[in-house]
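J.: Quick one: sequence and predicted model below, then my questions.
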Amino acid sequence: MIRNTVLVIFLGLMSYSAGASESAESLLSIASNSGMLNDLAPELKVAGTLTLMSFLPIALIAMTAFTRIIIVLSMLRHALGLQQTPPNMVILTLSLFLTFYTMLPVWEKVEDNAIRPYAAQEIELEAAIEEGAVYVKQFMISQTREEDFEAVLSMANVTVPNDVENVSFSYLVPAFLLSELTTAFKIAFVIFIPFLLVDLVVASVLMSLGMIMLPPISIALPIKVMLFVLIDGWALVSQSLVSSFS
């Protein structure tokens, strides 16, 4: 039962992310064909499908580029000295679009080799899951550091396998998240440096002028915003984030 649930959530995420126009209906069909909802009334089938769909955001965060992107964009906002600008909803929306651009090659492979053959009833559900999981696992492995992978296996008291491609998602997902957090903080550190230099220069100038009572942030903030806009910072950061996964 648990295994089927994981398979349905995974394939539902792939069909939803690939642009399926009727994702709820597709997820319901997948769940029914997997034997999870066969014995339930239609109303309970709908409720079960909606429950499964509530796990899609978790899969999006745990198995895609979303974590790295949203952390970097959020810390960029703090580096600029802006607390609520851009708003969280804007940061979230931009992160979703950048995630879509980053994961599009993976999702296209999953759609072509797993979702469409399954929808055409050319392959079974488990075969579609196994085929689609290969491409997602390849992406996650390519972005996972060996140190984080070994740390997760150590926490789980599992020996390091000879072939990393045969590792279960239960070990690969947390290792992938740890690597994404580490990479995101490294990128954010590099972003913080120029803004920190602006703060130091402004504070030094104000101190030399004897303007001790004037908060440096009131002068540094517009300067940082102006410089960031002049270099087209949002586009540069977005392009750098997408290219960091290649």
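T.: Yep, it's here. Numbers count the residues shown, from 1 in each chain.
J.: switch to C-alpha atoms for all contacts and neighbour counts from now on
T.: OK.
J.: the longest helix in the protein is where?
T.: Ranked by residue count and defined by DSSP state H, the top helix of the chain is helix 169-208.
J.: Closest to the centroid, which residue in this structure?
T.: With the centre of the chain defined as its mean C-alpha position, the nearest residue by C-alpha atoms, centre = their mean is residue 66, 1.8 Å away.
J.: so that one touches residue 95, yeah?
T.: Yes - using C-alpha atoms under 8 Å, residue 66 is in contact with residue 95, at 6.4 Å.
J.: Can you classify residue 210 as helix, strand or coil?
T.: Secondary structure state of residue 210, per DSSP: H, G, I helix; E, B strand; the rest coil, is coil.
J.: Check it against this one:
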Amino acid sequence: MSPLKPAAIISALLLVLPQSASAALPAVISHTLADGGQSWSLPVQTLLFLTLLGFIPAMLLMMTSFTRIIIVLGLLRNALGTPSAPPNQVLLGLALFLTFFVMSPVADQVYREAYQPFSEDKISLETALEKGTAPLRTFMLGQTRESDLALFARIAKVGDIQEAKDVPMRILIPAFITSELKTAFQIGFTIFIPFLIIDLVVASVLMALGMMMVPPATVSLPFKLMLFVLVDGWQLLLGSLSQSFFN
């Protein structure tokens, strides 16, 4: 075989492959729907969906009940004085499933009003996004303090907001996060009080007995666990946490 023949074969392949690759790629097609919106071909919609998947962790952390739940559970563990029990994996799993329970009504509404009509090509992608964010907006507004909304509206120099639907998401999200942090620390304060009293009583008794070398935390831990079990602490805490989102 002459040295020029392989080069000719490679050149021919380079000319043919781009044509076959371009022929295999589907064309991007858009058509107008009945409501006036634009619907794109499946590859573009899939690309947009995959892009939105990157925002799911941030949405889970900052736009749902997850923030309040995980902070309260962490503060409970600190109040009990057990830094490794329950372990982080258990707390994270508990917070995720409790978040799923709390957010189920919102997710069902998003599915009925946004995803299902969009999957049946009854509404456009823009309309689906608008309808899908409405239940989430209602949930966040119900948990957000007016003072926090006013703070970020003043910082963003937004005029008077007459209705809830007029609140921009760029203002609602940080206001919601701020309110959730405040609420979580308020709940954590009420959790700490009984356990702090036990620590003070145990420390006072040990000092009165002259047992200065005995760590109070070691002695108070069984009493904390006993108190938590006697009052059915897990049911009380998780039930109160869940109920706080439905009031």
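T.: Received it, and whenever you're ready, just let me know what you need. The structure presented is a predicted model; accordingly, all values stated were derived computationally and were not measured.
J.: circling back to that earlier point, return the set of buried residues in the helix or strand following the longest helix of structure 1.
T.: The C-terminal neighbour of helix 169-208 of structure 1 among helices and strands, as given by DSSP states H and E, is helix 216-230. Using 16 or more other C-alpha atoms under 10 Å as the burial criterion, the residues of helix 216-230 of structure 1 that qualify are 216, 220, 221, 223, 224.
J.: ok, back up a step: quick one: the residue nearest to the centre of structure 1 from residue 177 of structure 1, how far?
T.: From residue 66 of structure 1 across to residue 177 of structure 1, the span is 10 Å (C-alpha to C-alpha, to the nearest Å).
J.: now swap in residue 133 of structure 1 and tell me
T.: Following C-alpha to C-alpha, the distance that separates residue 133 of structure 1 from residue 177 of structure 1 is 17 Å.
J.: Tell me which of these two has more neighbours.
T.: Under the neighbour definition other C-alpha atoms under 10 Å, residue 133 of structure 1 and residue 177 were set side by side, and residue 177 has more, 22 against 19.
J.: Could you find the closest non-adjacent residue to that one?
T.: Leaving aside its sequence neighbours, residue 177 of structure 1 sits nearest to residue 62 (C-alpha to C-alpha, 6 or more residues apart in numbering; 6.4 Å).
J.: Now the helix or strand encompassing that neighbour: buried residues?
T.: With secondary structure defined by DSSP H and E, residue 62 of structure 1 is part of helix 56-63. Buried residues in helix 56-63 of structure 1, defined by neighbour count with 16+ other C-alpha under 10 Å: 56, 59, 60, 62, 63.
J.: do stretch 190-197 of structure 2 as well
T.: Within stretch 190-197 of structure 2, judged by 16+ other C-alpha under 10 Å, the buried ones are 191, 192, 195.
J.: Now do the same contact list for the nearest residue in space to the first one that is not next to it in sequence.
T.: The spatially closest residue to residue 191 of structure 2, leaving aside those adjacent along the chain, is residue 76, at 6.6 Å (C-alpha to C-alpha, 6+ apart). Residues counted as contacts of residue 76 of structure 2 (C-alpha atoms under 8 Å, 6 or more residues apart in numbering) are 188, 191, 192.
J.: which of the residues you listed are also in contact in structure 1?
T.: For the contacts of residue 76 of structure 2, the contacts that persist in structure 1 are 188, 191, 192, with contact defined as both residues aligned by TM-score structural alignment, their matches' C-alpha atoms under 8 Å.
J.: What residues does the first one make contact with?
T.: Same thing as residue 188 of structure 2. Taking C-alpha under 8 Å, 6+ apart as the definition of contact, the neighbours of residue 188 of structure 2 are 72, 75, 76.
J.: Residue 100 of structure 2 versus the first one, what's the distance?
T.: Think residue 72 of structure 2. Residue 72 of structure 2 sits 17 Å away from residue 100 of structure 2, taking C-alpha to C-alpha as the criterion.
J.: Which one of these two is surrounded by more residues?
T.: More neighbours sit around residue 72 than around the other of residue 72 of structure 2 and residue 100, counting by other C-alpha under 10 Å; the figures are 24 against 17.
J.: What residues in structure 1 pair up with the helix or strand containing the more buried one?
T.: Counting by DSSP H and E, the secondary-structure element that holds residue 72 of structure 2 is helix 66-80. Following TM-score structural alignment, the partner segment of helix 66-80 of structure 2 in structure 1 covers residues 66-80.
J.: The closest residue to residue 96 of structure 1 other than its chain neighbours and residue 216 of structure 1: what is the separation?
T.: Closest residue in space to residue 96 of structure 1, ignoring its immediate chain neighbours: residue 66 at 6.7 Å, by C-alpha to C-alpha, 6+ apart. Distance, residue 66 of structure 1 to residue 216 of structure 1, using C-alpha to C-alpha: 34 Å.
J.: for residue 118 of structure 1, same thing?
T.: When C-alpha to C-alpha is applied, the distance between residue 118 of structure 1 and residue 216 of structure 1 equals 61 Å.
J.: before we move on, what about residue 42 of structure 1?
T.: The span separating residue 42 of structure 1 from residue 216 of structure 1 equals 63 Å under the rule C-alpha to C-alpha.
J.: same question, residue 63 of structure 1
T.: 41 Å.
J.: Ok, residue 55 of structure 1 next?
T.: Residue 55 of structure 1 sits 45 Å away from residue 216 of structure 1, taking C-alpha to C-alpha as the criterion.
J.: and if you look at residue 81 of structure 1?
T.: According to C-alpha to C-alpha, residue 81 of structure 1 and residue 216 of structure 1 sit 11 Å apart.
J.: pretty sure residue 72 of structure 1 contacts residue 189?
T.: No - counting by C-alpha under 8 Å, residue 72 of structure 1 does not reach residue 189; the two are 9.4 Å apart.
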